[in-house]
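Visitor: compute the structure for the input listed below.
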Amino acid sequence: MSPARPATVFTLHTIAALLLCFLLADLTHSAPVSSSLEPPVALREAAERAKTLVEKIVRDIPAVHAAAVTTEGLTLDSAAQSTNLQLMVTSLGIPAAPVLKPPSEHFTLDVCVRRMLAGGRLYQGLLGVLSERVSGLSNLQADLRDLLTHVAKMKEAAPSGGEEAEPSLDLASRLHGDYEVQVAAHLTLMQLKSFCHDLIRSLRAVAAYRPRPPTKR
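Guide: Down below sits the predicted model:
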């Protein structure tokens, strides 16, 4: 009966060693998961710088509008005019800005940042067309250019699935007279202001974003 004891001891040692290996492997595997939930520092810093710049753009838009749009009745404060000018949005071919939402499982960080970039490029293009017919837009263009630089850095720091489709602009060919130019400048600045408010909310959410850990099977 005595030869059975070493086999029993050997079996217990083997089981303990295997359990220890499984435990170490599980700890080693789980460590990167928690660290990967932390957004890159470069992403958070770029988001904070972008948010500061967008807040400046929002503050500057009223003064830019007052300098660029001189037609009576076209003001940023009038809510009723949006209905009256809705047909002009279609007539002038001014695209709507990409929809922005805070990052989530259904609206990924990648999509959020790509739409930020697409929206910034849209308004950079619109202001570029308008600046050939309207004065007072140069500072706003410069701020948008800097904003795109920060958002591009966010895109580099975040996982990217490609580029967001950007609408084609046909604004230049539709600016037949001063009235169309004034209305186009007014609508562009109004839409830019609204887009910037969405952008601030999304940038604030990106800076604090923590993706949910993967569900264990």
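
Visitor: rest of the way, CA atoms for contacts and neighbours
Guide: Fine.

Visitor: mind listing what's buried in stretch 51-71?
Guide: Buried residues in stretch 51-71, counted by 16 or more other Cα atoms under 10 Å: K51, L53, V54, I57, V58, I61, P62, V64, H65, A68, V69.

Visitor: now name the helix or strand holding F107.
Guide: Under the assignment given by DSSP states H and E, F107 is not contained in any helix or strand.

Visitor: that one: how many residues sit nearby?
Guide: Per other Cα atoms under 10 Å, the neighbour tally for F107 reads 12.

Visitor: cool, L43 as well?
Guide: Counted with other Cα under 10 Å, L43 comes out at 19.

Visitor: next one: L192
Guide: L192: 22 neighbours (other Cα under 10 Å).

Visitor: re the thing from before, of all the buried residues of stretch 51-71, which two lie farthest apart?
Guide: Greatest spatial distance among these (Cα to Cα): K51 and V69, at 26.3 Å.

Visitor: helix or strand right after the helix ranked longest in the chain?
Guide: Criterion DSSP state H: the longest helix present in the chain is helix 4-36. Next helix or strand after helix 4-36 toward the C-terminus (DSSP H and E): helix 41-68.

Visitor: same for that next one, what does it pack against?
Guide: Under the contact criterion of 3 or more Cα pairs under 8 Å, 6 or more residues apart in numbering; DSSP states H and E, helix 41-68 touches helix 138-157, helix 178-207.

Visitor: let's see this one next to it:
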Amino acid sequence: MDTWTVLKMLQYFLFASLVRSAPAGLPSNLPPEFRETALKAMTLGEKILKDISAAHAAAVKDFSLDSSTSNLQSMAVMMEIPLSPVIQAVSPEFPLETLVSHMLAGVQMYQNLLEVLSSKVSGLDDLRADLRDLLNHINKLKEVAQLTVEVSDQNPSTNLASHLQNSHNVPVAFRLTFTRLRSFCHDLNRTFKHLSKLSAAGAR
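Guide: This next block holds a predicted model:
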């Protein structure tokens, strides 16, 4: 094998290695602390999912978290319960800055919703505390990755509170909020797991 061929092969493998070490949309050279924080956030997300099931079972007797919600969606629109921000895999079109921004906005949004619901339903203190801790972990991811992320505080609390004067609306609002929070947390956990693997691959 001649020298030129050897050099071209080395160049190819070096390029392939660089591509693997910097996944598209993810900053290169992320410190180990990024992966550690992502794993801690995922563990907390799993705890939040358990808290959601327990709080829902204690507060809502008419329907379970897994029952059909098709007939409740119009109520969600009427009570102005917002949809979760989109959470998807990091890519050139959806870079880490955008992902973290959506994570922060979503957690803040659910904090605000639970604050309103807690005035009508008891037993939400642990869940609210866990969401506060989750927000801290996501902010830590932002700091470790040195991201410039701006998040507007989505605060639908005033609108939701105005619809909870009718006692029938309270369990419906609780049900819809918890269903969407659960789905949001599942998306977060999948993403935290994905980020921990990508950052580990990039460190090699």
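
Visitor: care to give me the TM-score?
Guide: Remark: TM-score between the superposed chains equals 0.80 [TM-score structural alignment, normalised by the length of the second structure]; 177 aligned residues with a Cα RMSD of 2.3 Å.

Visitor: among the helices and strands packed on helix 41-68 of the first structure, which is nearest F22 of the first structure?
Guide: Closest to F22 of the first structure of these is helix 138-157 (Cα to Cα; 33.9 Å).

Visitor: where in the second structure does that closest one fall?
Guide: The counterpart of helix 138-157 of the first structure in the second structure, using TM-score structural alignment, spans residues 125-144.

Visitor: which part of the first structure lines up with stretch 70-85 of the second structure?
Guide: By TM-score structural alignment, stretch 70-85 of the second structure lines up with residues 83-98 in the first structure.

Visitor: and the contacts of that stretch?
Guide: 115-116, 118-119, 122, 167, 169-171, 174-175, 180, 183-184, 187-188, 191, 195 (Cα atoms under 8 Å, 6 or more residues apart in numbering).

Visitor: contact partners for Q108 of the second structure?
Guide: Contacts of Q108 of the second structure by Cα under 8 Å, 6+ apart are L135, D153, Q154.

Visitor: one more time with 10 Å
Guide: Neighbouring residues of Q108 of the second structure by Cα atoms under 10 Å, 6 or more residues apart in numbering: H102, L114, L131, R132, L135, V151, S152, D153, Q154, N155.

Visitor: for N139 of the second structure, see how far away it is.
Guide: Distance, Q108 of the second structure to N139 of the second structure, using Cα to Cα, to the nearest Å: 12 Å.

Visitor: same check, this time on F13 of the second structure
Guide: The value you get for F13 of the second structure to N139 of the second structure, if Cα to Cα is used, is 36 Å.

Visitor: for those two, indicate the residue with more neighbours.
Guide: When neighbours are counted by other Cα under 10 Å, F13 of the second structure and N139 differ, and N139 comes out ahead with 19 against 11.

Visitor: so the more buried one makes contact with V107?
Guide: No - in this structure N139 of the second structure lies outside contact range of V107 using Cα atoms under 10 Å: 11.1 Å.

Visitor: still on that earlier bit, any idea how far the longest helix of the first structure is from the middle of the chain?
Guide: 45 Å (Cα atoms, centre = their mean, to the nearest Å).

Visitor: which residue lines up with E97 of the second structure in the first structure?
Guide: E97 of the second structure maps onto D110 in the first structure, by TM-score structural alignment.

Visitor: would you agree its match is in contact with P159?
Guide: Yes - if you go by Cα under 10 Å, D110 of the first structure and P159 touch, sitting 6.0 Å apart.

Visitor: ok, the counterpart of N29 of the second structure in the first structure to R212 of the first structure distance?
Guide: Under the alignment by TM-score structural alignment, N29 of the second structure pairs with E38 in the first structure. Distance, E38 of the first structure to R212 of the first structure, using Cα to Cα: 10 Å.

Visitor: tally of neighbours for H197 of the first structure?
Guide: 14.
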